[in-house]
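Colleague: Sequence below, structure please.
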Amino acid sequence: MAKIKTVINNLLGKIETTSERYEQTLEKKQEELIETQQKLQDAQFKLKDFHKMKVLGDITEEAYEAEAVTVKALTEKIETLHKEIGLIDTYKTEDVDAVLAEIKKAQAENVGEASNEVSQIKYKMQQAKLEYLQKIAEAREEYWKAVSTENRLNNILVKLGKKNQNYLSGAYEAIGFAGYGNGYSTTNLMVQQNEVFDALNYGRLPSPTISAVEKGKKAGYIK
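Modeller: Below you'll find the predicted structure:
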């Protein structure tokens, strides 16, 4: 998969480079067109003056014709620039389509690889979910081990009639929530749908959980 991705990324880079070259060329041609149009306007005014001067006999026919040649050359240049500007988009489309055809061919030769990679990620997420729940199950065992003496004492007191019942909290009530921040706010072990959405689509992690972990580290409960 890495090889085909490299090939396609190189081709995509070629498209970007090609598009950028055409865009830069288009910008230069448009600037040149504006500049030439201004030169033509100036030359046309000058040619009009030369025509008056020729009629009055102030300049020769040759001088007038020389200026007329300049006007004609500028007019032809403008026509050429218009054609080139019109062709730039056509040439750009042809070149880009050629590269896209290469990409399509490369994808066809490696059909299913991208889908397989996405499937790998998908099932890795399920594996991570299972490992998370396994950690919770392990935490349950750790909790009951931590309170085993207190639990045993409470049970004995109940049997002796010293207590009505064992009020020791279950694992979910005892360790299913953690405080964060400076107040009495808590966050639980539930991974909410919006938290999964934010993590997958935006890479955002829930701030209460981050804050709770920081608080636990600061207190020395976790590393």
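
Colleague: going forward, measure contacts and count neighbours with C-alpha atoms only.
Modeller: OK.

Colleague: on contacts alone, who are the packing partners of the longest helix seen in the chain?
Modeller: Longest helix in the chain by number of residues (criterion: DSSP state H): helix 2-56. Helices and strands touching helix 2-56, by 3 or more CA pairs under 8 Å, 6 or more residues apart in numbering; DSSP states H and E, are helix 61-109.

Colleague: Report all helices and strands that the helix it packs on contacts.
Modeller: By 3+ CA pairs under 8 Å, 6+ apart, helix 61-109 packs against helix 2-56.

Colleague: So Q165, which state does it fall into?
Modeller: Here Q165 is recorded as coil under DSSP: H, G, I helix; E, B strand; the rest coil.

Colleague: what's around it, how many residues?
Modeller: Neighbours of Q165 under the rule other CA atoms under 10 Å: 12.

Colleague: Also this sequence, please, to line up against the first:
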Amino acid sequence: MKLLNKLEGLFTKVDITEASYQKALEQKEEQLLELQLQLKDKETSFRDLHKMEMLGQVSKETYEAEKEKFEQLKAKVAEAQREVQLIEEYKTEDVHSILTELEADAGKYSAEKHKEIDAIKDDLLQAKLAYIERMVEARDKYNKIVSPARKLDALKIKLGIKQNSYVSDALSSLSLYSVPNGGYENLLIDKGVVYDALSYGEVPSQLERLVKAGK
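Modeller: Predicted coordinates:
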């Protein structure tokens, strides 16, 4: 289980790494959006200023000063765009680094994995045997309980007083559990219930309710 714990730790590391980069990306994208909005506003005012400079309405020094600010803002936008790109690149690098370690350990874990799965199957095999043994035990108890009624019917049939015995066998009598508010709960495990348990981790709600009510 040491390798399994290590693999789970590496998967957690992937989640943490991705979450950290995602947070950084969202913050940087928010900064980029704000800078882009500022640049858009600045572009309009700078274009107007350029016209005024060409018409001699403002001095060249004023225009050059504003041009420098405009270029600085453009550089900030370009830098922020590059940082967004780098965050994606760095995230991919880090995740790939963890993936390499995961693949190496996953190969080692293969034999341990099969061993653990076989252990689960052994548990299910024992549970199945226990279930069948309980069924056999229930059959024996049931047959002992109804034995006097069967013997009485057999005697009446022998004397010609009765033609048939209607005492149910164990399968007919013990297959269904009568639900207090109507309906039945199947006491035999059918494939659908097993499918839901193994595929979705579901336990029949009525079964749970009946067992809890009986405690």
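
Colleague: Next, the angle helix 61-109 makes with the longest helix of the first structure.
Modeller: Between helix 2-56 of the first structure and helix 61-109, the angle comes out at 170 degrees (axes from the mean of the first three to the mean of the last three CA atoms, to 10 degrees).

Colleague: Report the distance from helix 2-56 of the first structure to the chain centre.
Modeller: Chain-centre distance of helix 2-56 of the first structure: 32 Å, with CA atoms, centre = their mean, to the nearest Å.

Colleague: Look up how far L125 of the second structure lies from G192 of the second structure.
Modeller: 18 Å (CA to CA, to the nearest Å).

Colleague: Among those two, which residue is more densely surrounded?
Modeller: Between G192 of the second structure and L125, counted using other CA under 10 Å, the more crowded position is L125 (12 against 8).

Colleague: Tell me how far the more buried one lies from K191 of the second structure.
Modeller: Taken as CA to CA, the span from L125 of the second structure to K191 of the second structure is 16 Å.

Colleague: Which strand or helix spans E185 of the second structure?
Modeller: When elements are assigned from DSSP states H and E, E185 of the second structure belongs to strand 184-186.

Colleague: can you list contacts of that strand?
Modeller: S175, L176, Y177, S178, V179, Q206, L207 (CA atoms under 8 Å, 6 or more residues apart in numbering).

Colleague: Would you mind measuring from the fourth one to V193 of the second structure?
Modeller: Shown here: S178 of the second structure relative to V193 of the second structure, a distance of 18 Å by CA to CA.

Colleague: can you check the third one too?
Modeller: Distance, Y177 of the second structure to V193 of the second structure, using CA to CA: 16 Å.

Colleague: cool, and D122 of the second structure?
Modeller: Taking CA to CA, one finds D122 of the second structure at 20 Å from V193 of the second structure.

Colleague: on that earlier part again, where does the strand holding E185 of the second structure end up in the first structure?
Modeller: Mapped onto the first structure using TM-score structural alignment, strand 184-186 of the second structure spans residues 186-188.

Colleague: if we can go back for a sec, looking only at neighbour counts, state which of S178 and V193 of the second structure leads.
Modeller: The neighbour count for S178 of the second structure versus V193, taken as other CA under 10 Å, is higher for V193 (14 against 10).

Colleague: give me the element the more buried one is part of.
Modeller: With DSSP H and E as the test, V193 of the second structure turns up in helix 191-200.

Colleague: continuing past that helix, what's the next helix or strand?
Modeller: helix 205-214.

Colleague: And that following helix, how far out from the chain middle?
Modeller: 26 Å.

Colleague: Could you pull up the residues touching Y63 of the second structure?
Modeller: Contacts of Y63 of the second structure by CA under 8 Å, 6+ apart are L49, H50, E53.

Colleague: Quick check, the last one in contact with A65.
Modeller: No. E53 of the second structure lies out of contact with A65 (CA atoms under 8 Å); the separation is 11.9 Å.

Colleague: Same drill for the two, tell me which one is more crowded.
Modeller: Between E53 of the second structure and A65, counted using other CA under 10 Å, E53 has the larger neighbour count: 17 against 10.

Colleague: what's the distance between that one and S59 of the second structure?
Modeller: Taking CA to CA, one finds E53 of the second structure at 6 Å from S59 of the second structure.

Colleague: do the same with K215 of the second structure
Modeller: Per CA to CA, K215 of the second structure is found 93 Å from S59 of the second structure.

Colleague: higher neighbour count, the two?
Modeller: A direct count of neighbours by other CA under 10 Å for K215 of the second structure and S59 places S59 higher, at 13 against 5.

Colleague: so that one touches K51, yeah?
Modeller: No. Using CA under 8 Å, S59 of the second structure makes no contact with K51, being 11.5 Å away.

Colleague: list the residues that contact both of the two?
Modeller: By CA under 8 Å, 6+ apart, no residue touches both S59 of the second structure and K51.

Colleague: The helix or strand hosting A138 of the second structure against the first structure, how far on average?
Modeller: Assigned by DSSP H and E, A138 of the second structure falls within helix 60-158. Using mean CA distance after the TM-score superposition for the first structure, helix 60-158 of the second structure ends up 1.7 Å from its aligned counterpart in the first structure, as a mean over the superposed pairs.

Colleague: quick one: the longest helix of the first structure to helix 113-146, angle?
Modeller: Using the same axes, to 10 degrees: helix 2-56 of the first structure against helix 113-146 is 130 degrees.

Colleague: Could you report the separation of the residue nearest to K14 of the first structure when sequence neighbours are not counted from A108 of the first structure?
Modeller: For K14 of the first structure, ignoring the flanking residues on the chain, the nearest one in space by CA to CA, 6 or more residues apart in numbering is V99 at 7.6 Å. Separation of V99 of the first structure from A108 of the first structure (CA to CA): 14 Å.

Colleague: Comparing the two, which shows the higher neighbour count?
Modeller: Counted by other CA under 10 Å, V99 of the first structure and A108 do not tie: V99 has more neighbours, with 17 against 10.
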